[in-house]
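Q: sequence and predicted structure, then a few things I'm wondering about:
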Amino acid sequence: MKKKRRHKCLHCRELFRPDPRNRHHQRYCSKPECRRASKAASQRRWLGKAANRDYFHGPAHLERVRRWRAAHPGYWRERGPRRHALQEDSLAQPVDQQGKSGSLTETPLQELCTGEPLVLMGLIAHLTGAALQEDIARTTRGLRQLAQDILSAGAEREPAR
């Protein structure tokens, strides 16, 4: 009997036995976080192809989304207050006060904004209430121009060294 070969997962770097039906091209194990990484990598590869870069862009898709939103006006609105469960609330246990631990480090704001363009796009969409790419792009161009105006005004006031 042939020995089953193991692969190293591209996400967690652990050895795993691939599914026999996909053994030639399975590169991620079956852990949920590795499956998410596999899907993200697959979507990046798909969007990286020239034919797919402008997928769902343009006036036809914009009009399709507007028609759908007109037909479903309350879809994105927040729901009313949640109903209470039919059970009694459990008493909260006091939490011991612990000092700040130095092991948890947070990403600086500059790295968060430059390293995560999706976070910035989500923030713009959240603040403006826009979800269409054209609206977000228009707002982004306006914000970029505003930042350039602010930086150029600051450079004019700064004395020469």
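A: Yes, it's here.
Q: from here on, just use CA atoms for contacts and neighbour counts.
A: Noted.
Q: what residues sit buried inside the strand or helix carrying Leu47?
A: With secondary structure defined by DSSP states H and E, Leu47 is part of helix 32-48. The neighbour-count check on helix 32-48 (16 or more other C-alpha atoms under 10 Å) flags 34, 37-38 as buried.
Q: next: stretch 139-149.
A: Neighbour-count burial for stretch 139-149 flags 139-140 (criterion: 16+ other C-alpha under 10 Å).
Q: adding another structure so you can compare the two:
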Amino acid sequence: MNKREQLAQWTSLVADTGDLEMIAQLQPEDATTNPSLLLAAARDERYRDLLQQAADLCRTLGHQGEMDWLTDTYACLAGQAILERVPGLVSSEVDARLSFDTRATVEKGRRLMAIYRELDVDPSRILIKVAASWEGIRAVEILEEEGI
């Protein structure tokens, strides 16, 4: 076995991007998203349709004009699209500005999973990424008890 084959045996590729075309090209096992990567993708003309879908879904859910809901819905739609390109999991990150607020982190995790459920995404393929602060760890305990 050569070194490349040995390395492949012990590693897996995880994409950390909002670029759906790059994910399709690289064919990673899993992928992760974060708000800054998704913002960059939202500025790209190739993803305008995804942004419009997010606005339409927010309107359907009764949250038209609410920027937090729009960004969360966009993130979940991007996660759904990523799952069409990877066999494994997608991680959706809770905004780092909530790192020291247990309640807000829990609420954001719940909201992200509720949107994924609305999109009929298999929850077993979603990871909610939370900061490893004291408050984040408390939030994870609560979310895990709820099956998130």
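A: Alright, I've got the coordinates. Not measured: the values here are computed from a predicted model.
Q: just give the TM-score of the two.
A: The TM-score (TM-score structural alignment, normalised by the length of the second structure) is 0.19; 40 aligned residues with a C-alpha RMSD of 3.7 Å.
Q: the helix holding Leu47 of the first structure packs against which elements?
A: Contacting helix 32-48 of the first structure under the criterion 3 or more C-alpha pairs under 8 Å, 6 or more residues apart in numbering; DSSP states H and E is no other helix or strand.
Q: which helix runs longest in the first structure?
A: Counting residues, the longest helix in the first structure under DSSP state H turns out to be helix 133-157.
Q: what is the burial count for the closest residue to Lys129 of the second structure other than its chain neighbours?
A: Leaving aside its sequence neighbours, Lys129 of the second structure sits nearest to Glu93 (C-alpha to C-alpha, 6 or more residues apart in numbering; 4.3 Å). Using other C-alpha atoms under 10 Å, Glu93 of the second structure has 20 other residues around it.
Q: now swap in Gln110 of the first structure and tell me
A: If you count neighbours by other C-alpha under 10 Å, Gln110 of the first structure ends up with 9.
Q: can you give me the strands in the second structure?
A: Assigned strands in the second structure, in chain order: 14-16, 30-33, 90-93, 126-129 (criterion: DSSP state E).
Q: packing partners of the last one?
A: Which is strand 126-129 of the second structure. strand 90-93.
Q: and the third one, by the same measure?
A: Applying 3+ C-alpha pairs under 8 Å, 6+ apart, we find strand 90-93 of the second structure packed against strand 30-33, helix 67-83, strand 126-129.
Q: pull out the buried positions in the longest one.
A: This points to helix 67-83 of the second structure. Buried residues in helix 67-83 of the second structure (16+ other C-alpha under 10 Å): 69-80, 82-83.
Q: can you give me the helices in the second structure?
A: Going by DSSP H, the second structure shows helices at 3-10, 20-26, 35-42, 48-61, 67-83, 102-118, 134-145.
Q: hmm, back to that, now the element after the helix holding Leu47 of the first structure, going C-ward?
A: On the C-terminal side of helix 32-48 of the first structure, the closest following helix or strand by DSSP H and E is helix 59-71.
Q: and the angle from that following helix to helix 133-157?
A: Computed by axes from the mean of the first three to the mean of the last three C-alpha atoms, to 10 degrees, the angle separating helix 59-71 of the first structure from helix 133-157 equals 110 degrees.
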